[in-house]
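Engineer: following is a predicted model, sequence given first.
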Amino acid sequence: MDVVIIDKIVQESTREYVYRFLKSNIMQLRLIPGSALSEKEISQLLGVSRTPVREAFIQLSQEYLLDILPQKGTYVSLIDIENVDESKFLRETVERVVVGIACTEFPSDKLFELQSNLALQELCMEQKNYLKFYDLDEEFHKTIFVGCKKARTWSMIQQMNTHYNRVRMLNMAGGYNVTPVLNQHKELVLAIKEKDVALGIKTIERHLNKVKFDIQELYRDHVDYFKQQNPVLR
C-alpha cells in the first residue's frame, strides 16, 4: 500500500486520526479509485484497534469516498461524474457571488495573504511541485471566502467537493496544463485589488469551468478511475 503515514495531532482522537489519514491518502490519489481497503490491514498499519478504523470507514462512506459493500468488502469509490457536476454547479453558483463581494470590499490583510499565496504558487510551478500547488490553490480560494466572512460557506462546499477535488488533484498531479490556473489566480487578485467586479466574475467563471474541458483528457489517461464511461460535464 503506497500511502503516506501522517503524525497524530495532540488531543486528536484515534478515530479522527484514522479518518484524516485515510482521507488525505484518498484525496491525494495514493489510495486510487477502486482499490480495496481492509479494516485489519489499516489497523495493523497504524497500530490501532479495528473499531476506530470501522468508524472512519463509515464517515468516509457518508462523504462518498468509500463504498462499503456487504459481504464483498470496502473500496475507494470511483470518481462519479454526476457528483463532480453537482459540486461544480454549487461552486459556480456560490463562488461567483463571493468573488463579486470580494471585488467590492476586501480586507487589506487578506489581500496580502492572496498575494503571498500567489508568490508561492509561482515557486511551485517553477519546481513542478504540483501537489503543493494544489494545497495553495485550496488555500487561495478559502482566503477569498474568509475575507468575505463566508468561512462556513466554504466549509459546507468542501463537504460536497470530494469527487470534484479528486479530479482537480488528478489534473494537477499529472501537470495537465496547470499554467492557466495560476494566470487566472493572478487575474482574480487584480480584480479584487482594482475592485473590478466584471473582471472578477468573468475570471472565476472561466476558472471553475476549466475542469469541464480537462475531464475528457483525464478520462482518457485514467479510465479505470471513473464510474461512468465517456464522462461529460455540463
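Structural biologist: Perfect, thanks for sending it.
Engineer: use CA for all of it now, contacts and neighbours both
Structural biologist: Noted.
Engineer: what is the burial count for residue 117?
Structural biologist: 19 (other CA atoms under 10 Å).
Engineer: could you say which helix or strand holds it?
Structural biologist: Element membership for residue 117, per DSSP states H and E: helix 108-127.
Engineer: so what secondary structure elements neighbour that helix?
Structural biologist: The helices and strands touching helix 108-127, judged by 3 or more CA pairs under 8 Å, 6 or more residues apart in numbering; DSSP states H and E, are helix 130-147, helix 179-194.
Engineer: again, 7 Å this time
Structural biologist: Helices and strands touching helix 108-127, as assessed by 3 or more CA pairs under 7 Å, 6 or more residues apart in numbering; DSSP states H and E, comprise helix 130-147.
Engineer: got a list of contacts for the helix it packs on?
Structural biologist: Contacts of helix 130-147 from elsewhere in the structure, counted by CA atoms under 7 Å, 6 or more residues apart in numbering, are 98, 102, 106-107, 110, 114, 117, 121, 124, 151, 154, 169, 172-173, 175.
Engineer: okay, pairing it with this:
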Amino acid sequence: MPAAPESLAELPPPTIDAIEPLRLDRTRQAAPQIFEALRERITSLALVPGTVLPRAELADRFGVSQTPVRDALMKLGEEGLVDIFPQHATVVSRIDIASALQAHFLRRALELEIVGQLAGDGRDPAPLVQRLRQHITRQKQALAPQAYDDFTAADRDFHLALYEAAGMSPLWWLVRQRSGHVDRLRRLNLPAKGKAQAVVRDHQAITDAIEAQDPVAAQAALRAHLAGTLAFVDAVRAEHRAWVVG
C-alpha cells in the first residue's frame, strides 16, 4: 500500500461533484435544508477535507440565491465542519481530533446517565425495548451487503430513542451539533472488519439490560460500546494524515 499523503496538497483536488441537486421543500426555509444536505455529505465524507465550497456554484446547484447558501455555510462553520476565509473561499475542514475527543466525553457522560435512568426508573421498559430492537433490526439488514448510510442512520436513531425516552431530546441535538468530527472519524473506521457487527452486539447488550431493568449492566454495556468509538484514533491519524489535525 502506498504511503498516505502528508498534506492535502498531495491529494487530487476534491470537487463538489458529490453534491446532487437538492429538491427543496418550498414550505420550509431553504438555509436549514441546504445546511442538512451539506452536513450529511461532509460527515459521510462524500465531501472530503479540503473541498472548496463555492457559494455561487452551490446556489446554482440548489436553485437558490446565495443568501441561504451563505447562512448554511456559516452554520457549518459554527460546527467546525468548514473553514471560512472571508473574501476568499470556504473549505471543508480537516477532522479535528481534539474536538472529537471533547464531543465524545460529553456524549459518554450524558448517555451513561440516560441508560442508568431508563434501566432503573421502574417504568415498563417494553415500549422502548421494542423501538430499540426495531433499530437493531435495521442495522442487521444493512450489514450484508454493507450499506453504510442505512447502518449509520439506524445507529443514530437507536441513540436518539434513548434520549427521547428519557425526556432529554434537546441534549441529543446539543451532542449532534458537536459530533461532526466524531462522525467523520467513525466513518473512516466503519469499514474495519467486524466493526459494524460489534456495534450491533453492543446495542443488543444495552437493550437487554434496559429490558432487565439492570442499570449497572446498562451503564457497563454503554461504557463498553462508547469505549470503542475513538479507540482507533491513532490508526486513523497514521493512515489519513492529510485529513486530520491534532
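Structural biologist: Received the coordinates, thanks. Keep in mind that this is a model prediction, so the values were computed, not measured.
Engineer: before we move on, the earlier item: buried stuff in the helix holding residue 117 of structure 1?
Structural biologist: The neighbour-count check on helix 108-127 of structure 1 (16 or more other CA atoms under 10 Å) flags 110-111, 113-115, 117-118, 121, 124-125 as buried.
Engineer: aligned to residue 162 of structure 2, what sits in structure 1?
Structural biologist: Superposed on structure 1 with TM-score structural alignment, residue 162 of structure 2 falls opposite residue 144.
Engineer: oh, I was asking about residue 56 of structure 2
Structural biologist: Aligned against structure 1 by TM-score structural alignment, residue 56 of structure 2 finds its counterpart in residue 40.
Engineer: residue 25 of structure 2 falls within a helix, correct?
Structural biologist: No - under DSSP: H, G, I helix; E, B strand; the rest coil, residue 25 of structure 2 falls outside any helix and is assigned coil.
Engineer: now which residue in structure 1 aligns to it?
Structural biologist: With TM-score structural alignment as the criterion, the equivalent of residue 25 of structure 2 in structure 1 is residue 9.
Engineer: next one: residue 142 of structure 2
Structural biologist: Matched across to structure 1, residue 142 of structure 2 falls on residue 124, judged by TM-score structural alignment.
Engineer: identify the residue nearest that match in space, chain neighbours excluded?
Structural biologist: Nearest residue to residue 124 of structure 1 in three dimensions, chain neighbours excluded: residue 133, at 5.8 Å (CA to CA, 6 or more residues apart in numbering).
Engineer: and residue 49 of structure 2, what element?
Structural biologist: Under the assignment here (DSSP H and E), residue 49 of structure 2 is part of no helix and no strand.
Engineer: separation between it and residue 239 of structure 2?
Structural biologist: In this structure, residue 49 of structure 2 and residue 239 of structure 2 are separated by 14 Å, where distance is defined by CA to CA, to the nearest Å.
Engineer: more neighbours, these two?
Structural biologist: Between residue 49 of structure 2 and residue 239, counted using other CA under 10 Å, the more crowded position is residue 49 (21 against 16).
Engineer: isn't that one up against residue 241?
Structural biologist: No - between residue 49 of structure 2 and residue 241 there is no contact under CA atoms under 7 Å: 11.2 Å.
Engineer: what number of residues lie near residue 38 of structure 2?
Structural biologist: Around residue 38 of structure 2 there are 23 other residues, counting by other CA under 10 Å.
Engineer: before we move on, the earlier item: wait, what's in contact with the match of residue 56 of structure 2?
Structural biologist: Each residue near residue 40 of structure 1 by CA under 7 Å, 6+ apart is listed here: residue 50.
Engineer: in structure 1, which residue is most central in space?
Structural biologist: residue 165 (3.1 Å; CA atoms, centre = their mean).
Engineer: name the element the residue mapped onto that one from structure 2 belongs to?
Structural biologist: Correspondence of residue 165 of structure 1 to structure 2, assessed by TM-score structural alignment: residue 183. Element membership for residue 183 of structure 2, per DSSP H and E: helix 180-189.
Engineer: residue 87 of structure 2 versus the aligned residue in structure 2 for residue 78 of structure 1, what's the distance?
Structural biologist: With TM-score structural alignment as the criterion, the equivalent of residue 78 of structure 1 in structure 2 is residue 94. According to CA to CA, residue 94 of structure 2 and residue 87 of structure 2 sit 20 Å apart.
Engineer: ok, average deviation of the longest helix anywhere in structure 1 from structure 2?
Structural biologist: The residue-count maximum for a helix in structure 1 (DSSP state H) belongs to helix 81-102. Taken against structure 2, helix 81-102 of structure 1 registers an average deviation of 0.7 Å after superposition, with mean CA distance after the TM-score superposition for structure 1.
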